[in-house]
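Enquirer: A predicted structure for the sequence below; I have some questions about it.
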Amino acid sequence: MDTMRWKDGSLILLDQTKLPVKMMYITCTRWNEVRDAIRILAVRGAPAIGVAAAYGMVLAAYELLKNNHTITTSDYIADLQRISKKMDAARPTAVNLHWALSQVMTTVNHMTAATAWEITKVLEKQAIAMQHEDVSINTALSTYGADELLKYTNKPLTILTHCNAGALATAGVGTALGVIRALHKKNRIRMVYADETRPLLQGARLTATELMSDGIPVTLITDNMAAWVMKTKGVDAVIVGADRITGNGDTANKIGTYGVSLLARAHHIPFYVAAPVSTFDLTLKTGTEIPIEERNPDEVRCIGEVAISLKNASVFNPAFDVTPHENIKAIFTELGVLQNPDSYTISKFFKQKEVL
């Protein structure tokens, strides 16, 4: 299942809102169609929406050229900046979206002497490179993660995960599920327990589907079964993805992750986060500064199109929560494993790696 394809000047996105019942693709030829696909979660997962947004900016660039063949470079750049801000507002929590758009606009702002057409072609090459690079990044962090887990045991592992941090959340391979895939290739996965992940059921609809398609042993559980599974099923580790990681290691991920981290801590089970370095937002000191997206109340009032509450029931529907760094044993990145994340270890890690 390809998350996205760039073909003949169009971005073709797998509509993840339809999985697993239907495999349908959305063909985006305009930038606002990409923004809307990000907003409704047709494409989702921090790395995937970053790459999709980069392609959305390419579509925007082509639109500007089509609508005004004589557009000046200054007007073209101003319009791209305006569109970038609108694209960035589609999902406020996932920093990879902002990171990708910043990469695009940095390129644009360094080409003020070029023509709009020349900039557009460079942006297209950049988006394609981002997509390929994401696969390489996920492969690297997955290897680091698998090797780290295998330091502690020689037996096949039982893993619990939450939401979907697989190939469907990225350009390919996945982050948390990438680690699981790497372990499976070494015959070191006994079972994966996948939380269903209410209210949009990404664990049930996406993670279970992905793992089953790869022949990886997976058991689907409801979110409120996680504690009992940890107590009775011999869970060796929890691995999740991330949408934003602050300077002290606090981590935003799909709603419910914080609760899973508390359960893991209570059961003395190591809790790991798998994420590329682009997920770190070192402009924020702690998780209290992360903007938390709140979504349509009907996502909670209904399962699919079936109502499960009164239509006027009051609803609180945050899309994400924040896991404090104290609950995280390590973060797996493409540059290595960041042990016991906190302000000091993260600062030291990035100074050593000379990134960000």
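Expert: Received it, and whenever you're ready, just let me know what you need.

Enquirer: please count neighbours and contacts with C-alpha atoms only from this point.
Expert: OK.

Enquirer: ok, and the closest non-adjacent residue to Met130?
Expert: With Cα to Cα, 6 or more residues apart in numbering as the criterion, Met130 has its nearest non-adjacent residue at 6.3 Å, and that residue is Val51.

Enquirer: which element follows whichever strand or helix holds the one you found toward the C-terminus?
Expert: Here Val51, judged by DSSP states H and E, is contained in helix 46-67. Along the chain past helix 46-67, the next helix or strand (assigned with DSSP H and E) turns out to be helix 73-88.

Enquirer: got another one to weigh against that:
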Amino acid sequence: MRTIDWVNGAVEIIDQTALPGEERILRLHTVGELIAAIQSLAVRGAPALGVAGAFGVALASRVHLDDPAALDLAVQRIETARPTAVNLARGARRAAALIPHGPEAVLAEARAVRDEEIAASAAMARLGADLVAELCGEERPRLLTHCNTGGLAAVTVGTALGVVGELHRRGRLAGVIASETRPLLQGARLTSWELTRWGVEHRVAVDSAGPFLMARGEVDAVILGADRICANGDVINKIGTYSHALGAHRAGIPFLVVAPESTVDRDTPSGTDVEIEDRGSAEVTAWSEAVNPAFDITPYDLVTAIVTDRRVIRVDRGEKP
């Protein structure tokens, strides 16, 4: 099942805000509808956002075929709909480069972005499962994951959750703890939904329980995704990632990041150079002002390895992206 695709002249997505209660398909016909879906998190996850950005430019190229100024503005709006994940702007710019060749060329490039992310998920699943087996030995590991990194975030299969699925298929997985991922509960709602569909044994834990469960010996490795990986190896990912990295470091267990090459940003030196999106108080509380960063920065020296669709980067051995 593709969780985002181009179907009969529109972008179709699984509405992630409706899960797990309802499996609802949204058809997005305009740039405004696509941007609203991105900003409301109806579509989210770095690879899926890259595809959404490319398909958004395909929509814009058809609507504004004879108005270059309006088309440029639409592309800019798509690129900046969310600031932190590098894939969104990259997908939009890649499709926009084909605008001089016409709408069909733009759509073909957007479909190529989609197909490459699908292939990347399959490759990451294999490489990541091999690495987990290497690091955890013959024992079937108990893994902790954070946020959602399955097909919902990556068109099909997923990044870190794709590795979980591959280990399950190999019979090499003891179980999963899914961190609930406050404040919007992507782990409790989305990851649990996907793991249930795959038949993977799992439990949901509150975010703050993760480091304690590691300290108590209930987790053998942490595996999660990334919205951006900086040139020095710093990882930008869902808020709460840094806490899990600290817990894994203290417990002496692997901390693994799984993300496609399209998420590696060699133009950004370190995490301090990344704009961290704050999503405002309403997602957290209605009674007071709140600080609500959507992402945090995990320093590279807390990362054991980064798995992309092309390679395994052993950060713990001094390797850089």
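Expert: Structure's in. What do you need? Just so it is clear, the structure is predicted and the values come from calculations on it, not from any experiment.

Enquirer: can you give me the TM-score here?
Expert: Here the TM-score for the pair of chains, by TM-score structural alignment, normalised by the length of structure 2, is 0.96; 320 aligned residues with a Cα RMSD of 1.5 Å.

Enquirer: ok, back up a step: now do the contacts for the residue nearest to Met130 of structure 1.
Expert: Residues counted as contacts of Val51 of structure 1 (Cα atoms under 8 Å, 6 or more residues apart in numbering) are Leu97, Ala100, Ala127, Met130, Gln131, Ala171.

Enquirer: all helices of the stretch 51-200 of structure 2, in order?
Expert: 68-79, 86-96, 103-136, 151-154, 160-169, 186, 192-198 (DSSP state H, counting those that start in this stretch).

Enquirer: and the counterpart of Glu180 of structure 2 in structure 1, what does it touch?
Expert: Aligned counterpart of Glu180 of structure 2 in structure 1: Glu196 (TM-score structural alignment). Contacts here follow Cα under 8 Å, 6+ apart; on that basis Glu196 of structure 1 touches His162, Cys163, Gln202, Gly203, Ala204, Arg205, Leu220, Ile221, Thr222, Asp223.

Enquirer: swap the cut-off to 7 Å and go again
Expert: Gln202, Gly203, Ala204, Leu220, Ile221, Thr222, Asp223 (Cα atoms under 7 Å, 6 or more residues apart in numbering).

Enquirer: could you do Asn96 of structure 1 as well?
Expert: Shown here is Asn96 of structure 1, whose contacts under the criterion Cα under 7 Å, 6+ apart are Ala46, Pro47, Gly50, Ser278, Thr279.

Enquirer: most remote residue from the middle of structure 2, which is it?
Expert: The outermost residue of structure 2 relative to its centre, with distances by Cα atoms, centre = their mean, is Asp66 at 34.9 Å.

Enquirer: one step back: turn the contacts of Asn96 of structure 1 into TSV, columns for neighbour count.
Expert: Below are those laid out as TSV (neighbours: other Cα atoms under 10 Å):
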residue	neighbour count
Ala46	27
Pro47	34
Gly50	30
Ser278	21
Thr279	25
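
Enquirer: still contacting in structure 2, which of those?
Expert: Retained contacts for the contacts of Asn96 of structure 1 in structure 2, judged by both residues aligned by TM-score structural alignment, their matches' Cα atoms under 7 Å, are Ala46, Pro47, Gly50, Ser278, Thr279.

Enquirer: the last one against Thr93, yeah?
Expert: No - with contact defined as Cα atoms under 7 Å, Thr279 of structure 1 does not reach Thr93; the gap is 10.6 Å.

Enquirer: list residues touching both of the two?
Expert: Asp243, Arg244.

Enquirer: how close does Lys7 of structure 1 sit to Ile128 of structure 1?
Expert: According to Cα to Cα, to the nearest Å, Lys7 of structure 1 and Ile128 of structure 1 sit 11 Å apart.

Enquirer: who's more crowded, those two?
Expert: Using other Cα atoms under 10 Å, the more surrounded residue of Lys7 of structure 1 and Ile128 is Ile128, with 15 against 9.
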